[in-house]
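> return a 3D structure for these sequence lines:
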Amino acid sequence: MVQLLGEFDCKLDAKGRLMVPSNLKKQLPNVEAEGLVINRGFEKHLVLYPKNVWEGMVEELSKLNQYEPKTREFIRYFTRGATSLTLDAAGRVNLPKSLLESVGIEISDDLVLACQFDKVEVWSKKAYEALFDKEPENFAFLAQEVMGNKNRGEDGK
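Now for the predicted structure:
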């Protein structure tokens, strides 16, 4: 399983191309051959997936019950706009204008690439920094809420 680390400040060029930072590219050894997939995130950001990670997610989605309307709706929204990307000779990927517009990223925006496990979130720098303006007053309490019962069984013991 891919374990990506780091946050990277980037900028789109005038043609909407993003230079994949060398330290990130080193963590993606087959990226030149396999490429990436980009799609919308759950908030106002985009997500870059290594091709094999995206394929695993699609495989999981294909196992869901297609006869349930909520399942079809989720799949439709989740996969809407998904686009394969290939790196050019200079190590850049061309981000689709429709996806950029859908999350409010403009060509002139500074970006942050934020690694999360096996994917990379793509945020406008302003939106990313605004996330942390809402940082919980007591992060330890949030950690307890999210992770506190991790080692407990179903019966709470």
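
> please count neighbours and contacts with C-alpha atoms only from this point.
Fine.

> number of residues surrounding Leu85?
Residues lying near Leu85 (other C-alpha atoms under 10 Å) number 22.

> surely it meets Ile38?
Yes. Look at Leu85 against Ile38 with C-alpha atoms under 8 Å: they come within range, at 7.1 Å.

> before we go on, could you also do this sequence so I can check it against the first one:
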Amino acid sequence: MLKGEYRHNIDAKGRLMIPAKMRDDLGENFVIAKGMDNCLNVYPEEQWNTFERRLNELSTTTNAKARKLARFIQGSANDADLDKQGRTLIPPALRDFAKLDKEVVFVGVGKHAEIWDRAMWEAQSAEIEESIEELASGLEDSGFSF
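Predicted coordinates:
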């Protein structure tokens, strides 16, 4: 499981150091794609294959939402790997989407990880902290409890 929060910098060539603790969970090959809230999602290859298979099961012929979701996620997906220094290249289109310039935060969220612009992550994190009790109580209806 991918977990934790790590701060890194993107270099001038668009390369990002993947946190050492996450490299084993991500594996040699992984996928980076657009995520919700203007972050990037990073999927281990096996998780990506499962996710993509489920997405492909949606009828993009007759379901406009499924078509748009597939375009958004699959259209932005890039196969990624690590160089000898543990870095991966974030393509310019994905850097632009997530507004990644220099300081980024890598956040593990279980089956995948997210890459955030540091300022955007801090705003998102503050928003979550303000409403955590409400969020948690809402999940209790689904059988989740602390």
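
> follow-up on the earlier one: list residues touching both of Leu85 and Ile38 of the first structure?
Leu95 (C-alpha atoms under 8 Å, 6 or more residues apart in numbering).

> so the residue lying farthest from the centre of the second structure: helix, strand or coil?
Here the centre of the second structure is the reference, and by C-alpha atoms, centre = their mean the most remote residue is Thr62, at 27.9 Å. At Thr62 of the second structure the chain is in coil, as set by DSSP: H, G, I helix; E, B strand; the rest coil.

> list the contacts for it?
Thr62 of the second structure neighbours (C-alpha under 8 Å, 6+ apart): none.

> surely Glu5 of the second structure is in a strand?
Yes. Residue state for Glu5 of the second structure (three-state DSSP) corresponds to a strand.

> show me what Ala33 of the second structure aligns to in the first structure.
Using TM-score structural alignment, the partner of Ala33 of the second structure in the first structure is Asn39.

> helix, strand, or coil at the spatially most central residue of the first structure?
The centroid of the first structure falls nearest to Val47 when counting by C-alpha atoms, centre = their mean (2.4 Å). Per three-state DSSP, the secondary structure class of Val47 of the first structure is strand.

> swap in Glu114 of the second structure?
Applying three-state DSSP: Glu114 of the second structure is strand.

> Ile38 of the first structure now?
strand.

> ok, and the closest non-adjacent residue to the match of Ala33 of the second structure?
Ala82 (4.5 Å; C-alpha to C-alpha, 6 or more residues apart in numbering).

> counterpart of that neighbour over in the second structure?
Checking TM-score structural alignment: Ala82 of the first structure goes with Ala77.

> burial of that match, as a residue count?
Ala77 of the second structure has 20 nearby residues by other C-alpha under 10 Å.

> who touches it in this structure?
Each residue near Ala77 of the second structure by C-alpha under 8 Å, 6+ apart is listed here: 31-34.

> can you lay out these as CSV showing distance to Leu139 of the second structure and neighbour count?
Formatted as CSV, the contacts of Ala77 of the second structure follow (distance: C-alpha to C-alpha, whole Å; neighbours: other C-alpha atoms under 10 Å):
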residue, distance to Leu139 of the second structure, neighbour count
Val31, 29, 21
Ile32, 28, 29
Ala33, 27, 23
Lys34, 26, 24
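
> closest to Ile128 of the second structure among those?
Nearest to Ile128 of the second structure among the contacts of Ala77 of the second structure is Lys34, at 20.6 Å by C-alpha to C-alpha.
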